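>>> What follows is a predicted structure for the sequence shown.
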Amino acid sequence: MRVGRLPDRADLRAAAAPWNCHNQKDPVSVHSYHLSAQAPTLDIPGAALGLAQRESDTPEPGPGQVLVRLRASALNYADLSFLAGHMPHAEGLIPLLDGAGEVAAVGPGVQRWQAGDRVIANPHQNWLAGELRPPNYGAVLGGMIDGTLRDYALVPETGLAATPEHLSDEEAAALSCAGLTAWNSIMGGPPHRRVCAPGESVLVQGTGGVALFLLQFAKLAGCRAIALTSTAEKAEFLRERGADAVINYRENSAWGDSVVELTGGRGVDLAVELGGPGTLPESIKAVRPGGRLALIGIVGGMGSVDYLHMIPIIHKALTLFANSMGSLADLENMLQAVSLHQLRPHIDRVFPFDEAPEAYRYFAGRGHIGKVVIRHD
C-alpha cells in the first residue's frame, strides 16, 4: 500500500458518487444484487425476497477513484431493516455495508493504493475523521449509496483501509460495521466520548457480531465483561471467549438487578444496548450512577419507549450516546489493534454469492453466533 496526502473536502465530494456508477464500458461484467420495492418474505423458504440479481458493465476508475474487486461481504441487522423497508432506500439499491477484496485498478492521481492491495471498505464513505457532521454523513454503503453485494465497485481512495495480513477476505469483510460500532463504544470514538478504563465493567448483550467484538475489545481494554445470552451453550461459548460472568436472560428476566449484584451493588460503568425497547429498561437499571449507556441497536424489534424510563436516566445522571459505525481514522485505528493483537472475528457461516437470499434468511433466523458472510468468488 502507498500512503499519500488525503484529498481535501472538495476532492472527496467529487469522488464519493462513483459507488453508484455501473455504466462505463469494460469487457468484464459486474454481477450484483439489488433491492426491489417488493415486500420480503424471509420466513418462507424459496419465497420472494425482494432481491434481484443483475449484470452490468465494469466501470473504469477516474481521478481519485479505485476499482475494487470485492471478494466477500457480510450481513448486519441494518441490512435487514433496509430490505424490509424499515429504513428508506432507493429502489434498485445494491445492499450491504460490509465488504473486502483487492484493488483491481486505480485512477489518475491515486496515491494511497495500487493494484493488488487488499482492502476493506469503510461503510461511511465520506467520514474521514473526527465527529460525524452533515458534510460527511450522506454516503453510507448499502443504505444511502450502493453497497457491497457485487463483484466490482468504484470507491474514492479515502473510502478504503488496508486489510490486516493475518485475515482472510471473509474475516476482513466481517470487520467494518460491527467491529467499528463495538470499537467506538469501548475505545471512545469521536472526542466527546471517553475510553473505557482498565478495571471498569461493561455489559454486553448476546452473541451477534457486535456483541462478540464488544467482548474482544472490552477484554483488550482491561475491562470486566458481563454478557447476556439465551442458552447454556451460548453461555459456555461466551465464557470461552473471555466473559467474566454470563446471565441467561430467558431464565432471569430481571437481569438488570443481577448485573448490579455481580458488580457488588454498584452497576456497570458501560452498558451497550443492542436489543431496543424490550431490553432498554433493564439496561438502564444495570448502569451505575454516572455511568454510560451506548444505544446502538434494535435487534429485538421495533416499539415505543415509555417516558417513565427517562426518570432513572435523569436521577442517575447517565450519559447516553449512539454509534453510527465510525470514520476512516477509526477504522484504521481498529485495524491496527486487530493486527497487533492478531484478533479475528467469529464467522458462523459463509454462503456463496449465488445463495445471497439464503444468507439473508439464515441471518434473519437469529440462530447464528458472530457473523454471516457471503463469498463472491
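Okay, I see it. Being a predicted model, the structure only gives us computed values, none of them experimental. Residues are numbered from 1 along each chain as shown.
>>> alpha carbons only for contacts and neighbour counts from here, please
OK.
>>> Let me see the ranges of the helices in the protein.
9-16, 77-84, 169-173, 176-187, 209-220, 232-240, 255-262, 280-286, 310-315, 328-340, 356-364 (DSSP state H).
>>> which ones are touching Ala173?
72-74, 98-100, 120, 373 (CA atoms under 8 Å, 6 or more residues apart in numbering).
>>> sorry, back to before: for the helices of the chain, which one sits closest to Gln111?
helix 9-16 (13.3 Å; CA to CA).
>>> Among the contacts of Ala173, which pair sits farthest apart?
Ile120 and Val373 (14.0 Å).
>>> Identify the residues contacting the nearest residue to Ala16 once chain neighbours are set aside.
Closest residue in space to Ala16, ignoring its immediate chain neighbours: Pro156 at 5.7 Å, by CA to CA, 6 or more residues apart in numbering. Shown in contact with Pro156 (CA under 8 Å, 6+ apart): 12, 15-16, 18, 64-66, 125.
>>> re the thing from before, for Gln342, state which of the contacts of Ala173 is nearest.
Distances from Gln342 to these, taken by CA to CA, are shortest for Ile120, at 16.6 Å.
>>> Next one for the comparison:
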Amino acid sequence: MKVTQLTAPSLSAFRQTELPDPKAGRGEVLVHLRAATLNFVDVAIATGSFPGVPFPMIPVADGAGEVAAIGEGVIDLAIGDRVIPHFMSNWQGGAVTAHNVAAMRGITLPGSLAEYVVVPASSLVALPSHLDFIQGAALPIAATTAWNAVRSAQLRPGSVVVLLGTGGVSIFALQFAKASGATVILASSSDEKLERARQIGADHLINYRATPAWDEEVLKITGGRGADLVVETVGAATITRSLNAAAVGGTVFTIGFVGGTSSTIDLLPIILKSLRIVGNSTGSVADLAEAARAISAHHITPIIDRVFDMADTSAAYAELSAGGRHFGKIAIVH
C-alpha cells in the first residue's frame, strides 16, 4: 500500500513510500482510507513539540474510509460500510484513564496517511449518510471535542457561548451551540472570517485586533453577565480574558496551547464566580458516536477550508502551522 511517512520531527521530513498491506486479526477491521484531516496535534508531532513519538511513523490522527475486510469475530460490520476510526481506540466510553489514552492513531499507532489501516472494530463509528469522506474525516478529534465542550456546559436555548478563532473545534462548537439554541459570540482577527462565521450562525462578532479587550466586549454584549461557556482554544495568551468573560457558574473549556502552556492565573475570579475549568483530551468512541448522531439529526455539514493531495502533505502541514489562515478544517485526500 502507498503511505506517507514522517521520518523525523520536521515539516520537511515527509516521504512517499510503500508498505505491505496490513491484515485484520480477530476483532479487527481493515479500513480503506479515503481522506484525512489535520489537527494542531499533528503539527506538534511534526515539529518535535509532542514527546515520545517513534520515527518513522505514519502520521495524522483523523481519517475516514470504508470497510475493506473483516477479521474473525466481527459481526456488526460489512464490507463497504462507510466508517470513521476513532483517534483513541482503547477509550470506548466513560472517564478518561491512562490506559484509554495510551493508544493514539497517528502518534503511537499508524495514522491516516495510508491507503489501509487495521483498527479494532469497536473503535469504528458509522459515517453520517449526508457526509462525504472528506467531511467525515473532520469528526474524530474536532467534532468530538466540540461536542464535549457543549455538553460540559449543558447548553440550552438562551445560553451564551464564546468561541476563539475559526479552527475546526471552534466551528464545530458554533454549529453544535446553534443547534442547542444558544447565542454565540465569536472572536477572530479577520473581518472576512467573522463574516463567514456570521453566515453559519454566529450572533455577535468581535475582531480582537481592533478590540484587544475582547472579554470586556463580551461582558458589554451580555449586559455584564458573561458567557455560560468559553471554549478556550488558544492557551496562556488568552486564559485570563477567558476567565473574565465567563459568567458566574460558567465553564471554561480549555483545549488549546498554540498561545503557550504557562500562565499566571488570578484565582479570585475562579473562586468568586464558581467557575468550572475543564481540560479536555478529545473524548471516547461513545462521545464520537454521539457527536455523529447529533450531526446527522441536525444535518450539520463540517466546514472544509482546503483539500490537498497526499503528494502535497508538506504544503498541507505548512498551511495549518502558519496559523490564522484557515477556516474550519484542512483535508488531505488519498
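All right, it came through fine. Fair warning: this is a prediction, and the values are worked out from it, not measured in the lab.
>>> Superpose the two chains and report the TM-score.
The TM-score (TM-score structural alignment, normalised by the length of the second structure) is 0.96; 332 aligned residues with a CA RMSD of 1.3 Å.
>>> circling back to that earlier point, right, and the helices of the first structure - which one's nearest Ala105 of the first structure?
Comparing those by CA to CA, helix 9-16 comes nearest, at 15.2 Å.
>>> Could you tell me where the closest one falls in the second structure?
Helix 9-16 of the first structure corresponds to no residues in the second structure, going by TM-score structural alignment.
>>> What is that helix packed up against?
strand 152-156 (3 or more CA pairs under 8 Å, 6 or more residues apart in numbering; DSSP states H and E).
>>> picking that back up, among the contacts of Ala173 of the first structure, name the ones in strands.
Among the contacts of Ala173 of the first structure, the ones falling in strands (DSSP state E) are 72-74, 98-100, 120, 373.
>>> Translate Ala36 of the second structure into the numbering of the first structure.
With TM-score structural alignment as the criterion, Ala36 of the second structure lines up with Ser73 in the first structure.
>>> typo on my end, Ile70 of the second structure
That one, Ile70 of the second structure, aligns with Val106 by TM-score structural alignment.
>>> mind listing what its match touches?
Per CA under 8 Å, 6+ apart, neighbours of Val106 of the first structure: 61-62, 64-67, 113-115.
>>> what's the answer for Ile84 of the second structure, then?
Contacts of Ile84 of the second structure (CA under 8 Å, 6+ apart): 63-65, 124-127, 136-137, 139-140.
>>> cool, and Gln65 of the first structure?
15, 18, 106-108, 110, 154-157.
>>> Without its sequence neighbours, what residue ends up closest to it?
Nearest one to Gln65 of the first structure, counting by CA to CA, 6+ apart, is Pro156 at 4.6 Å.
>>> gap between the one you found and Ser176 of the first structure?
17 Å (CA to CA, to the nearest Å).
>>> Also Leu215 of the first structure?
Shown here: Leu215 of the first structure relative to Ser176 of the first structure, a distance of 16 Å by CA to CA.
>>> Kindly report the same for Leu51 of the first structure.
Counting by CA to CA - Leu51 of the first structure and Ser176 of the first structure are separated by 23 Å.
>>> okay, those two: which has more neighbours?
Applying other CA atoms under 10 Å to Leu51 of the first structure and Ser176 shows that Ser176 carries more neighbours, namely 28 against 23.
>>> Next up, the contacts around the residue sitting nearest the centre point of the second structure.
Centroid check for the second structure by CA atoms, centre = their mean gives Ala142 as the closest residue, at 1.7 Å. Ala142 of the second structure is in contact with 39, 168-169, 172, 282, counting by CA under 8 Å, 6+ apart.
>>> rerun that using 7 Å as the cut-off
Ala142 of the second structure makes contact with 168-169, according to CA atoms under 7 Å, 6 or more residues apart in numbering.
>>> Now do the same for it: its match in the first structure.
In the first structure, Ala142 of the second structure lands on Ala178 (TM-score structural alignment).
>>> Over to Ile304 of the second structure?
So, by TM-score structural alignment, Ile304 of the second structure is matched to Ile347.
>>> Neighbours of the spatially closest residue to its match that is not a sequence neighbour, how many?
Spatial nearest neighbour of Ile347 of the first structure, excluding adjacent residues (CA to CA, 6+ apart): Lys371 at 4.7 Å. For Lys371 of the first structure, the neighbour count with other CA under 10 Å is 26.
>>> Mind telling me what Lys371 of the first structure corresponds to in the second structure?
Applying TM-score structural alignment, one finds that Lys371 of the first structure aligns to Lys329 in the second structure.
>>> got a list of what that match touches?
Applying CA under 7 Å, 6+ apart to Lys329 of the second structure gives the contacts 37-38, 138, 167-168, 303-305.
>>> Swap in 6 Å and give it another go.
168, 304-305 (CA atoms under 6 Å, 6 or more residues apart in numbering).
>>> I'd like to know which of these are buried.
168, 304 (16 or more other CA atoms under 10 Å).
>>> Now render the contacts of Lys329 of the second structure as TSV, adding distance to Ala202 of the second structure.
Shown next, in TSV, are those (distance: CA to CA, whole Å):
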residue	distance to Ala202 of the second structure
Gly168	15
Ile304	17
Asp305	18
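>>> so which of the contacts of Lys329 of the second structure hold up in the first structure?
Under the criterion both residues aligned by TM-score structural alignment, their matches' CA atoms under 6 Å, these that remain in contact after alignment to the first structure are 168, 304-305.
>>> just to revisit the earlier point, what about the contacts of Val106 of the first structure, which are in strands?
65-67.
>>> Could you take those residues and lay them out as JSON lines, with extra columns for distance to Val299 of the first structure?
Shown next, in JSON lines, are these (distance: CA to CA, whole Å):
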{"residue": "Gln65", "distance to Val299 of the first structure": "35"}
{"residue": "Val66", "distance to Val299 of the first structure": "34"}
{"residue": "Leu67", "distance to Val299 of the first structure": "34"}
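>>> is it true that Leu293 of the first structure touches Asn323?
No. Assessed by CA atoms under 6 Å, Leu293 of the first structure is found out of contact with Asn323, at 10.9 Å.
>>> Tell me which of those two has more neighbours.
A count of neighbours by other CA under 10 Å puts Leu293 above the other of Leu293 of the first structure and Asn323, at 27 against 18.
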